[in-house]
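**Student:** sharing a model prediction with you, sequence too.
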Amino acid sequence: MKDKSLKPIKRRKTKTAHHAPIDPDVIFGLHAVQAALEVPVSRVKEIWLAAERQDNRVDNLLAAANEQGVVIHFSERETLDKIAPDVQHQGCVAKCRPLESLDEKGLFDLLDNLNEPPLLLILDGVQDPHNLGACLRTAEASGAHAVIAPKDRASGLTATAIKISSGSAERLPFAQVTNIARLMRELQQRGVWLIGTSGDSETSLYQTKLTGPMAIVLGAEGKGIRHLTRENCDEVVFIPMQGEAESLNVSVAAGVCLFEAFRQRSL
């Protein structure tokens, strides 16, 4: 017998939060803004600082901004929240000229002017800007000369990617190309050895020579490199792992591969 005193529970639909997109020409966070100020010709136009922030990091940022002749506004945090909504901006936001990526011609000009064998990172469709930013940071730290990604269905240099890169996006060339497979063939014609990564390969990364002109090719999150991309690789290797994990985050895989190349090149 049903208890009539119990009323049926009404299920309410949960509204999905829609965060306002950040202007791609806005960067945020003390480290990201400081890095943008420290290049020879800064792209920073204006900076907003939270009025209550007073510490050594802010003093260093102010000195760099004054040297570059950048306009500084001391504002309430609400103002910064409007410019860079829904992010941890640390009381520092800047509006900039666009951070330009290289095209195919710019990339080849870069390679032609290197005085050492090129080390490149090719990202085959990485869509998460956090992963792109982390890959840029890893690539710079390991001595890579450029990071390459497709223009379509992949993350570009968004405000989040720039923030996560911790300044590397300002210093390391980033190329966006129309056709990754065609670019890979053109790199091969220039003598660049293309090394893809896949868990089903039988060749270990640590059994592979990584000292000549080369590019490490990594795939998208959870999918790996595409079939056509793999076909254009000269060699495919796997990263030895223990435990139950089936794969690594793309930025972690980039670190393992690039620093093994760095180790071999340093010998």
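**Tutor:** Thanks, I have it. Numbers count the residues shown, from 1 in each chain.

**Student:** going forward, measure contacts between C-alpha atoms and count neighbours the same way
**Tutor:** Will do.

**Student:** so which residues of the stretch 1-150 of the chain form strands?
**Tutor:** Along the stretch 1-150 of the chain, counting by DSSP state E, counting those that start in this stretch, strands occupy 26-28, 44-50, 71-75, 92-96, 119-124, 146-150.

**Student:** other SSEs contacting the fourth one?
**Tutor:** So the one you mean is strand 92-96. Strand 92-96 sits against strand 26-28, helix 30-37, strand 44-50, helix 77-83, with contacts defined as 3 or more C-alpha pairs under 8 Å, 6 or more residues apart in numbering; DSSP states H and E.

**Student:** below is an additional structure, to be compared with the one above:
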Amino acid sequence: MIFGRHPVVEAVRSGVNFDKLILQKGVRGDFEKEIRQLSREFDIPLQVAPKERLRKWTSANHQGIIGLQSLIPYHRLENILPLVYERSEMPLLVILDGVTDVRNLGAIARSAECVGAHALIIPQKGSALINGEAIKTSAGALNRIPVCRESSLVNVIELLQQSGVQVLVSDLQAEKYIYDLDMRGPVALVVGSEDTGISQGVADRADERFIIPQAGSTDSFNVSVAAGIMLYEALRQRLQG
């Protein structure tokens, strides 16, 4: 944690990775404008919170601003994709659309790294923080697989499709089974929120929808289990050629 106006501004400008900035409600003037500009320029989520919330983080003189440093570096998808293609590899990416439980995020990262996925993509807002528990659950995979934090998943999907990557989403109403899809080419697999699933805007832009076969009566698999199944199917197809 970094707090205080000058220390936070200098840390942002020097490239320190932040999970988010917390600005005290009621702060106005040039400093507020500067923080909002920096959060946009450096793609850092900005949260406005009452003074009492900031006091829970520190009793020191925080001057109305706290920055929560990230435990991992964040990458840009636009930089990852060219490197994958340059290595003559087929991109395998995982998009987390509203996964808010840190243990689910960590478990998905572990499965993704195990099958050789090239990156995880998370949204700036509405995603679990990558904290110590997430890293522990991932068995350290979050330190090895690139994580891309992007402002808009809709824009991410457009970039992927323009780059030749097929975007696939799980849908209980879909007619195709997961093993009916060809995952040997460039693929991005979307996993949704634990409660509400994949957001409509993301689902509408997918190239294909599929269902994971079930025999029991439970509504669906846990999101991290479903992600593991999806990733394993992609790996199985690629190993078979």
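**Tutor:** Looks like it came in fine. Everything quoted here is computed from the prediction, not taken from an experiment.

**Student:** mind checking the strands of the stretch 1-150 of the first structure for the one nearest to residue 242 of the first structure?
**Tutor:** strand 119-124 (24.6 Å; C-alpha to C-alpha).

**Student:** got the angle between the closest one and strand 146-150?
**Tutor:** Relative orientation of strand 119-124 of the first structure and strand 146-150, computed by axes from the mean of the first three to the mean of the last three C-alpha atoms, to 10 degrees: 20 degrees.

**Student:** which stretch of the second structure lines up against strand 119-124 of the first structure?
**Tutor:** Mapping strand 119-124 of the first structure onto the second structure (TM-score structural alignment) gives residues 92-97.

**Student:** please state the offset of that stretch from the chain centre?
**Tutor:** Put simply, stretch 92-97 of the second structure sits 7 Å off its chain's centre (C-alpha atoms, centre = their mean, to the nearest Å).

**Student:** that stretch vs the first structure, average offset?
**Tutor:** Comparing stretch 92-97 of the second structure with its match in the first structure after superposition yields a mean distance of 0.6 Å (mean C-alpha distance after the TM-score superposition for the first structure).

**Student:** tell me how far the longest helix that the second structure contains lies from the chain's centre.
**Tutor:** Counting residues, the longest helix in the second structure under DSSP state H turns out to be helix 223-240. Relative to its chain's centre, helix 223-240 of the second structure lies at 18 Å (C-alpha atoms, centre = their mean).

**Student:** what's the spacing between the counterpart of residue 144 of the second structure in the first structure and residue 146 of the first structure?
**Tutor:** Under the alignment (TM-score structural alignment), residue 144 of the second structure maps onto residue 171 of the first structure. Taking C-alpha to C-alpha, to the nearest Å as the measure, residue 171 of the first structure and residue 146 of the first structure are separated by 10 Å.

**Student:** can you check residue 37 of the first structure too?
**Tutor:** Distance from residue 37 of the first structure to residue 146 of the first structure, by C-alpha to C-alpha: 21 Å.

**Student:** and for residue 251 of the first structure?
**Tutor:** 15 Å.

**Student:** and residue 68 of the first structure, by the same measure?
**Tutor:** Distance of residue 68 of the first structure to residue 146 of the first structure, computed by C-alpha to C-alpha: 26 Å.

**Student:** do residue 47 of the first structure as well
**Tutor:** If you go by C-alpha to C-alpha, the gap between residue 47 of the first structure and residue 146 of the first structure works out to 28 Å.

**Student:** before we move on, what about residue 117 of the first structure?
**Tutor:** In this view, residue 117 of the first structure and residue 146 of the first structure are 12 Å apart by C-alpha to C-alpha.

**Student:** ok, the two, which is more surrounded?
**Tutor:** residue 146 (23 against 15; other C-alpha atoms under 10 Å).
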